[in-house]
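Visitor: sequence first, then the predicted structure:
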Amino acid sequence: MKTKHPYRLGVDLGGTKIETILLDPEGGSLGRERTATPRDPDGPTEYARIRDRVHTLIEAALGKVPHGHACTIGIGIPGTINAQTGRVQNANTTGLIGHPFQQDLETRLGRPIAMENDANCFTLAEARQGAAKGYDLVFGIILGTGCGGGISINGKIHSGRHLIAGEWGHFSVDPEGARCYCGNRGCVETKISGGGVAQSFFERTGQRLTLEEITEGYRQGDPQCRSAFEQFLDDFGRCLGGLISVLDPDAVVLGGGVSNIDELYTLGVEQVRRYAFHERIQTPILKHQLGDSAGVIGAAWIGK
């Protein structure tokens, strides 16, 4: 007897790896596969190689779906789809930029697929199955080398008119701040991403330290690391407090490597309360539960 619920195939396309997952109609995993993302920086073949690799992985996963059963397909990418042109924009994997990635795959597969920003996929997964399960309006944040965000409302991604809802990482909070790759100055990403904090530390001290190393230096009492880390916490509070004042989500969930810094959930939350436009802010700021599985699980849930 066939189930009324479909199987779900998710693809998480990142800068270093591509991962697929196949979920059964009850949401259980039937298998995952991970492979390196083809790279040819500044070369003419990178896009074609990525497209072909993703297509091959999808076909292989579809081969595991029982005959006659429906299966949706969703793909998370490190960028967004331009609502007017259908082409990839603002992608960290630069070989995708300017290409009709979704259309090309749909043509090859002969069927529709869903495609969303990877931060949206992370947010949806944590809202449906992870740390933010049970909350209606969830803002998800990926803090890593860069900074991304997504909005889930009642278990569905809110994409917005231009498909950029949640792109909080490129909200300019400091007109005198560092130049961001997007062209503006002082974006949230330049302030609280791992890459942004490390670059700021280098410009002030001449030392090349990662945020992880800066954090450890702070814990050990190093004066330069202490100053940098306290600035990071202050920036975190200002950026997230302002967001909460505008969106007033039921919960915020943090993911990415930077989200593993324990002080964010204590000292960082104190700073958020300082900057939010409410004297007793109650918004839960949650650590992810699904780890690096969130992206691919979320991709499976967006599928069509």
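Guide: Nice, thanks for sending it over. Numbers count the residues shown, from 1 in each chain.
Visitor: use CA for all of it now, contacts and neighbours both
Guide: OK.
Visitor: what segments of the stretch 201-304 of the chain are strands?
Guide: For the stretch 201-304 of the chain, strands defined by DSSP state E, counting those that start in this stretch occupy the ranges 251-255, 285-287.
Visitor: ditto for the stretch 1-150 of the chain
Guide: Under DSSP E, counting those that start in this stretch, the stretch 1-150 of the chain gives strands at 7-13, 17-23, 29-36, 71-77, 80-81, 88-89, 114-117, 137-143, 147-153.
Visitor: for residue 93, which residues are in contact?
Guide: By C-alpha atoms under 8 Å, 6 or more residues apart in numbering, the contact set of residue 93 is 14-15, 78-79.
Visitor: another structure for you, compare them:
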Amino acid sequence: MDFGGTKIEANVLDPAGSVLWRDRVPNPGTYPKAVAAIGDLVGAAEQALGARCTIGVGTPGSPSPRTGIMRNSNSQYLNGKPFGSDLEAALDRPVRLANDANCLALSEAFDGAAAGVGSVFGLIIGTGVGGGLVLDGALLDGAHGIAGEIGHLPVPWPQGAELDPPPCWCGLAGCCETWVSGKGFARAFHAEHGQTLTAPEIVAAARNGDPAAKQALTDYTDRLGRVLAQVANLLDPDVMVLGGGMSNVAELYPALPAIVRHHAFSDLWDGRIVPARWGDASGVRGAARLWPAAGTAEHQAAG
């Protein structure tokens, strides 16, 4: 399951990673209805396949490793709720939860754009910004379950408008999410140019030669490059994989390495920055990978 802000997607994978069944429904936007929607998707999948599935869920935010209570989710109605245990009660089986960026990183490290390397950083730049780290094929959650959460660090090496940072929903100000998420891109464009456009509309205008939109995309690319340079300096991964809506902007990839190289504390930084192989399906595939890849008595299929 990929629990998104606007939709909930379910895939059922066989142990080799082939998709046996998929569906998505709108996220109903309230906690009880969301739990029920997941139950309905699981029921539909198992009826279609005639098999009982293991359940992995990629979520915005993450459960506390000490209490199991959700925190740090920009789908704020999840925060403070025992999402995992409520799903286990509704589905009558164990459920594994992980942050959606962790799921992206796990998917891409397993059989995606970063397969076969030792260290992978996954960054979602969509409605929000989240990061996850995989080392030698295993997720690194950290002592408090927040490893890789770059979205709520400030934009590094601030300049210009960044010196007067906007508030973030988390209670701080100037977080990366307020600048390099899709919403942050649109917010910054409105603040700078007084126009209300979505991120895809700004990108389209830039491609059509609009000067304000071209400058906004240049500024966005520079900010994202500085964020990734911070990742390089802190974690130095082999590959950084981008997911979420902004990862589909092809103009980013030729420009980002030089920006990272300029800010990285190295004379030879040559890491790779790539889009997710599995696109917006990477999170749901990574959620399935929270269970073993090979069939066991417990594992008939991963969904």
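Guide: Yep, it's here. Source: prediction; values computed, not measured.
Visitor: in a markdown table: the strands of the stretch 1-150 of structure 1, plus distance to residue 51 of structure 1 and mean neighbour count.
Guide: A markdown table is the format used below for these (distance: least, C-alpha to C-alpha, whole Å; neighbours: other C-alpha atoms under 10 Å):
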| stretch | distance to residue 51 of structure 1 | mean neighbour count |
| --- | --- | --- |
| strand 7-13 | 10 | 29 |
| strand 17-23 | 11 | 23 |
| strand 29-36 | 13 | 14 |
| strand 71-77 | 12 | 25 |
| strand 80-81 | 15 | 24 |
| strand 88-89 | 13 | 20 |
| strand 114-117 | 13 | 23 |
| strand 137-143 | 25 | 26 |
| strand 147-153 | 23 | 25 |
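Visitor: may I see those arranged in a markdown table, with distance to residue 214 of structure 1 as well?
Guide: As requested, the strands of the stretch 1-150 of structure 1 are arranged in a markdown table below (distance: least, C-alpha to C-alpha, whole Å):
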| stretch | distance to residue 214 of structure 1 |
| --- | --- |
| strand 7-13 | 29 |
| strand 17-23 | 27 |
| strand 29-36 | 29 |
| strand 71-77 | 30 |
| strand 80-81 | 32 |
| strand 88-89 | 32 |
| strand 114-117 | 29 |
| strand 137-143 | 16 |
| strand 147-153 | 18 |
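Visitor: looking at these, which is closest to residue 283 of structure 1?
Guide: Nearest to residue 283 of structure 1 among the strands of the stretch 1-150 of structure 1 is strand 137-143; the distance by C-alpha to C-alpha comes to 10.3 Å.
Visitor: quick revisit: buried ones among the contacts of residue 93 of structure 1?
Guide: When those are checked for burial by 16 or more other C-alpha atoms under 10 Å, the buried set is 14, 78-79.
Visitor: can I get those in TSV including distance to residue 250 of structure 1?
Guide: What follows is these, written out as TSV (distance: C-alpha to C-alpha, whole Å):
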residue	distance to residue 250 of structure 1
14	29
78	26
79	26
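Visitor: residue in structure 1 matching residue 103 of structure 2?
Guide: Aligning on TM-score structural alignment places residue 103 of structure 2 opposite residue 121 in structure 1.
Visitor: list the residues that contact that match.
Guide: Contacts of residue 121 of structure 1 by C-alpha under 8 Å, 6+ apart are 76, 150, 294-299, 302.
Visitor: what's the closest of those to residue 239 of structure 1?
Guide: residue 150 (14.9 Å).
Visitor: how about the closest one, what's its match in structure 2?
Guide: Using TM-score structural alignment, residue 150 of structure 1 pairs with residue 132 in structure 2.
Visitor: kind regards, and thank you for your time.
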